[in-house]
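> coords below, sequence missing:
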């Protein structure tokens, strides 16, 4: 049986926006599992990104289906997942499998995000792909379930804002 109050939240944005850090803390606060969509990429996708080659949409479709399947499989427990979900069509693909997903877009200035991306040494997504991600990013449309959070604060402050906005929108 599905718990209609179990949140399905996709923490989205470009690399280095803080999706995993914020997602883990948000999942803990909400008492639901956390997954990182990066872990669902195929080895071929990971190798491609690690070499500095952006993924094509053909590379992404099976991955996005897997992301949607993971959300759907957790509809009874809730789930917070970190996933770039940069374009509307990608979010639509996820929603086609799991229609109740709410998108929380972590967004910041190019300078702040690039600084964070360049400081990372343990991530398969190189800073060189940062500009291609920014070029690909499509902000949430008004008809999409979700909202934008500016990442110019500490992660715990972002989680407080997200939880407060979820409570106001009756998503739990």
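Now that the structure is in, tell me what you want to look at. The model shown is predicted, which means the values in this text are computed figures rather than measured ones.

> drop to CA atoms for contacts and neighbour counts, all remaining ones
Noted.

> what are the ranges of the strands in this structure?
Taking DSSP state E, the strands of the chain run over residues 8-12, 34-36, 79-82, 102-107, 146-150.

> Distance check, residue 107 against residue 43.
Distance of residue 107 to residue 43, given as CA to CA, to the nearest Å: 28 Å.

> hang on, the earlier thing: for residue 124, find the nearest of the strands of the chain.
Among the strands of the chain, the nearest to residue 124 by CA to CA is strand 34-36 (13.3 Å).

> so how far is that closest one off the chain centroid?
9 Å (CA atoms, centre = their mean, to the nearest Å).

> May I see the buried residues of that strand?
By neighbour count with 16 or more other CA atoms under 10 Å, strand 34-36 contains the buried residues 34-36.

> Likewise for stretch 102-120?
Quick answer for stretch 102-120 (16+ other CA under 10 Å): 102-108, 113-114, 117.

> Am I right that residue 101 is in contact with residue 9?
Yes. Using CA atoms under 8 Å as the test, residue 101 is close enough to residue 9 to be in contact (5.6 Å).

> ok, structure two:
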């Protein structure tokens, strides 16, 4: 887990996530190529929270399947989701906030993560067109997820429309703008308060 830098005190655009109790966990979600890692790292850094790359928690078998262009099943994903849930729970039990990237494609995946959380859990859903997602996947290098799996992920995706504690941000913006929109949306959620472990 990488340690994020503290945010500047003069940054009035960022929300005060780490001062909330119980500690808040943020999952940056969406299909491959949407920018979960880049947005998650920046979001964490601006709010003085650690960032965890969820893909690093995949079992080796999952990574091998995806590298071969084989779509993961629910049986493949559930142990991975439980590892992510355990990281969230550990952070919250230690009174620490956390930002983590995780595709969280289906509603029951997100509910499983909500059940694992001991504090508040919210989602930032990064949404974009197939064309934009594909161009991003084709441009990146060194990632185990091939562009050929994009359509499978889009078919699997159940957008979190109507779920509590979700901020949706379009990815056809500059990175700084995406992060600013995510912060603004999350600030609205934290102001409202409440328990987001249930959808």
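Looks like it arrived, so ask away. Bear in mind the structure is a predicted one, so any value in this text is a computation, not a measurement.

> Superposed, how do the two chains score by TM?
For this chain pair, the superposition-based TM-score is 0.94 by TM-score structural alignment, normalised by the length of structure 1; 171 aligned residues with a CA RMSD of 1.7 Å.

> circling back: with the buried residues of strand 34-36 of structure 1 in mind, which one is nearest to residue 163 of structure 1?
The closest of the buried residues of strand 34-36 of structure 1, once distances to residue 163 of structure 1 are taken by CA to CA, is residue 34, at 15.3 Å.

> quick one: what's aligned to residue 83 of structure 2 in structure 1?
Aligned against structure 1 by TM-score structural alignment, residue 83 of structure 2 finds its counterpart in residue 66.

> can you check residue 142 of structure 2 too?
Per TM-score structural alignment, the equivalent position to residue 142 of structure 2 in structure 1 is residue 122.

> buried sites along the longest helix seen in structure 1?
Using DSSP state H to define each element, structure 1 has its longest helix at helix 57-73. Neighbour-count burial for helix 57-73 of structure 1, with 16+ other CA under 10 Å as criterion, is recorded at 63-72.

> what's that helix packed up against?
helix 88-97 (3 or more CA pairs under 8 Å, 6 or more residues apart in numbering; DSSP states H and E).

> Which residue range of structure 2 does the helix it packs on align onto?
By TM-score structural alignment, helix 88-97 of structure 1 lines up with residues 107-116 in structure 2.

> mean deviation of that stretch from structure 1?
Once fitted to structure 1, stretch 107-116 of structure 2 is off its aligned match by 0.9 Å on average (mean CA distance after the TM-score superposition for structure 1).

> starting at the chain centroid, how far to that stretch?
13 Å.

> which position in structure 1 aligns with residue 41 of structure 2?
Residue 41 of structure 2 maps onto residue 24 in structure 1, by TM-score structural alignment.

> how far away is its match from residue 48 of structure 1?
26 Å.

> When those two are compared, which one has more neighbours?
Per other CA atoms under 10 Å, whichever of residue 24 of structure 1 and residue 48 has more neighbours is residue 24, with 22 against 16.

> Thought residue 31 was touching the more buried one, still the case?
No. Counting by CA under 8 Å, residue 24 of structure 1 sits too far from residue 31 to count as a contact (10.3 Å).

> ok, now which ones touch the match of residue 83 of structure 2?
The contact partners of residue 66 of structure 1, by CA atoms under 8 Å, 6 or more residues apart in numbering, come to residue 40.

> What number of residues are in the vicinity of the equivalent of residue 151 of structure 2 over in structure 1?
Superposed on structure 1 with TM-score structural alignment, residue 151 of structure 2 falls opposite residue 131. Residues lying near residue 131 of structure 1 (other CA under 10 Å) number 13.

> now swap in residue 10 of structure 1 and tell me
28.

> now residue 28 of structure 2
Quick note: residue 28 of structure 2 (other CA under 10 Å) scores 31 neighbours.

> Please pull up the equivalent of it in structure 1.
Using TM-score structural alignment, residue 28 of structure 2 sits opposite residue 11 in structure 1.

> For residue 93 of structure 1, see how far away its match is.
For residue 11 of structure 1 relative to residue 93 of structure 1 (CA to CA), the value is 16 Å.
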